[in-house]
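Asks: how does the following fold in three dimensions:
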Amino acid sequence: MSSLEQTARTPRLRVPYITAYDEEIVAHPLTFVWSPEATDGLKLSYVDAVPQDSMLGALWSRQGLHRRGRPEWKLVNSIRQRNAMLRLLCQVCGESAVGPDGRVSWVLADDPDDTSTSKGYTNAPPTCAACIPEALVACPRLRRGAAVYTVGSAEPYGVLGDFWRPTRHGPVETQRNAVVPLDAFWRLEYTLAKQLLVVLDDLRPMPLDR
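Replies: Next comes the predicted model:
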């Protein structure tokens, strides 16, 4: 799993599209609300929830999209990450990562046989061919070892998020960064999603001059 980290030692490199900024991170009170569609009648919600807060069966972390403040190099903006996954946008520049042949270029931190991709999913959005060299320089994890592919398709698999439970004193977080498949309905309804996980299909090694 990778979020394209940078440091102050590489000031000439761009801030990746999916990177969060400190002024985008805001706290919103959570609650559990009754819902006739929920598995056990309850689901996690914001106190002032709006329909846009939920997607794919889960409540999503609220973050701004204005890209103001200091970049939080190790953090991902949840909305931009989800947008990159669903629209196949490059995680570095935010433009389309779909090539002329209709295939999508993707950089994974290690060979799929050795990472979560071997389980069928990844939280790393695609990287367009033009940004791949920059990504390999900017991200320490990719510098340690990366595999570059073109991908035939990517389908939502689940979310990476924090699991909450209702108590008499309000919602209590019980697990961070849990992997929750989209068919785990009860867990989705108790999860604050932070990143979208997708299944990659038809991976082909992509030649790359390093």
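
Asks: for the rest of this, base every contact and every neighbour count on C-alpha atoms.
Replies: OK.

Asks: any idea which element I79 lies in?
Replies: Per DSSP states H and E, I79 falls inside helix 78-87.

Asks: what separation is there between V148 and K194?
Replies: Here the distance between V148 and K194 works out to 25 Å (Cα to Cα, to the nearest Å).

Asks: helix or strand right after the longest strand along the chain?
Replies: Longest among the strand segments of the chain by residue count, using DSSP state E, is strand 147-165. Per DSSP H and E, strand 147-165 leads on to strand 172-181 as the next helix or strand towards the C-terminus.

Asks: need the contact partners of that following strand.
Replies: For strand 172-181, contacts defined as Cα atoms under 8 Å, 6 or more residues apart in numbering pick out 157-166, 187-188.

Asks: and these, which two are furthest apart?
Replies: Among the contacts of strand 172-181, the pair separated by the greatest distance (Cα to Cα) is Y157 and P166, at 25.6 Å.

Asks: now do the helix holding I79 against strand 147-165, angle only.
Replies: For helix 78-87 against strand 147-165, the angle between stretch directions is 130 degrees (axes from the mean of the first three to the mean of the last three Cα atoms, to 10 degrees).

Asks: now the other sequence, so there's something to compare against:
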Amino acid sequence: MATHQATEAAPNTGAESLGVTNGKIGMWTFLVMDAMTFAGFLAGYARLRWSPESGWPNPYTEFGVIGIQLTAFNTFVLICSSVSMVHVLSETIRGNMDRARKWMLATIIGGLIFVGIQGYEWTHLILDKWPYLVGGEGVDYNTNFASTFLSLTGFHGLHVSVGVIYNLIIYLGMKRGKIGKHNSSIIEIAGLYWHFVDLIWILVFTFVYLI
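Replies: Here you go, the predicted model:
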């Protein structure tokens, strides 16, 4: 009897023993480690850029005003998709799954637009500005700039692509009735990832395009 009572009095050691689902803890752990990786990329970028006699080109010279404006628009699209992700969770908690699916579809479209514009930008820069990267002719004074730019934005673009696939899987689960109000924490976890991707891009955009 004493053993039975002790068992009942023990704290819950199940999925929410800390008041937070294991899935959310796992996502936060992943995001912290991922943030360290991005911090390494940004630190490397800063080290190369502000080293003596680096010959670092002016962002306005490399991208042009139109290029920076296009990327600013792309940043706005990603921020809007983050806002729509908030509505996905909000409508799911309310049980309005039709509206939640529409907001999730808007989030996915926003991610696709972002990746598409970034692909267009890469194509323009590699073929027109940095042809030496693919064996063409050109002055390679900005090799460090090109390599760090492609590494940093490419790594982030990979995260956005994974996020789009992640959200698409959730959208299909919502459409089939497997994800809804009863397990809205799944959407909350996906939202953590998507907001993280949004925040990181704001930092990348500021460091690479504006400073």
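
Asks: TM-score of the superposed pair?
Replies: Comparing the two superposed chains by TM-score structural alignment, normalised by the length of structure 1, the resulting TM-score equals 0.28, with 108 aligned residues with a Cα RMSD of 6.1 Å.

Asks: mind giving me the packing neighbours of the helix holding I79 of structure 1?
Replies: Helix 78-87 of structure 1 sits against strand 191-205, with contacts defined as 3 or more Cα pairs under 8 Å, 6 or more residues apart in numbering; DSSP states H and E.

Asks: what is the strand it packs on packed up against?
Replies: Of the remaining helices and strands, those touching strand 191-205 of structure 1 by 3+ Cα pairs under 8 Å, 6+ apart are strand 58-60, helix 78-87, strand 147-165.

Asks: out of those, the one nearest L203 of structure 1 is which?
Replies: Proximity to L203 of structure 1, assessed across those by Cα to Cα, is greatest for strand 147-165 (4.7 Å).

Asks: in that closest one, which residues are buried?
Replies: In terms of neighbour count (16 or more other Cα atoms under 10 Å), strand 147-165 of structure 1 has its buried residues at 147-152, 154, 156-165.

Asks: same check, this time on stretch 179-188 of structure 1
Replies: Within stretch 179-188 of structure 1, the residues that count as buried by 16+ other Cα under 10 Å are 179-182, 185-188.

Asks: closest to Y21 of structure 1 out of those?
Replies: Nearest to Y21 of structure 1 out of the buried residues of stretch 179-188 of structure 1 is V179 (Cα to Cα; 24.0 Å).

Asks: so the helix holding I79 of structure 1 versus strand 191-205, what angle?
Replies: An angle of 40 degrees separates the directions of helix 78-87 of structure 1 and strand 191-205 when computed by the same axes, to 10 degrees.

Asks: after helix 78-87 of structure 1, which helix or strand is next?
Replies: strand 104-108.

Asks: what is that following strand packed up against?
Replies: When contacts are defined as 3+ Cα pairs under 8 Å, 6+ apart, strand 104-108 of structure 1 packs onto strand 147-165.

Asks: which strands or helices does the strand it packs on pack on?
Replies: Judged by 3+ Cα pairs under 8 Å, 6+ apart, strand 147-165 of structure 1 is in contact with strand 104-108, strand 172-181, strand 191-205.

Asks: dump those to JSON lines, plus distance to S45 of structure 1.
Replies: Formatted as JSON lines, the entries for these read as follows, by distance: least, Cα to Cα, whole Å:
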{"stretch": "strand 104-108", "distance to S45 of structure 1": "33"}
{"stretch": "strand 172-181", "distance to S45 of structure 1": "13"}
{"stretch": "strand 191-205", "distance to S45 of structure 1": "9"}
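
Asks: ok, the spatially closest residue to P205 of structure 1 that is not a sequence neighbour - contacts?
Replies: Ranked by Cα to Cα, 6 or more residues apart in numbering and with sequence neighbours excluded, the top spatial neighbour of P205 of structure 1 is Y149, at 4.4 Å. Contacts for Y149 of structure 1 were tallied using Cα under 8 Å, 6+ apart; they are 105-107, 203-206.
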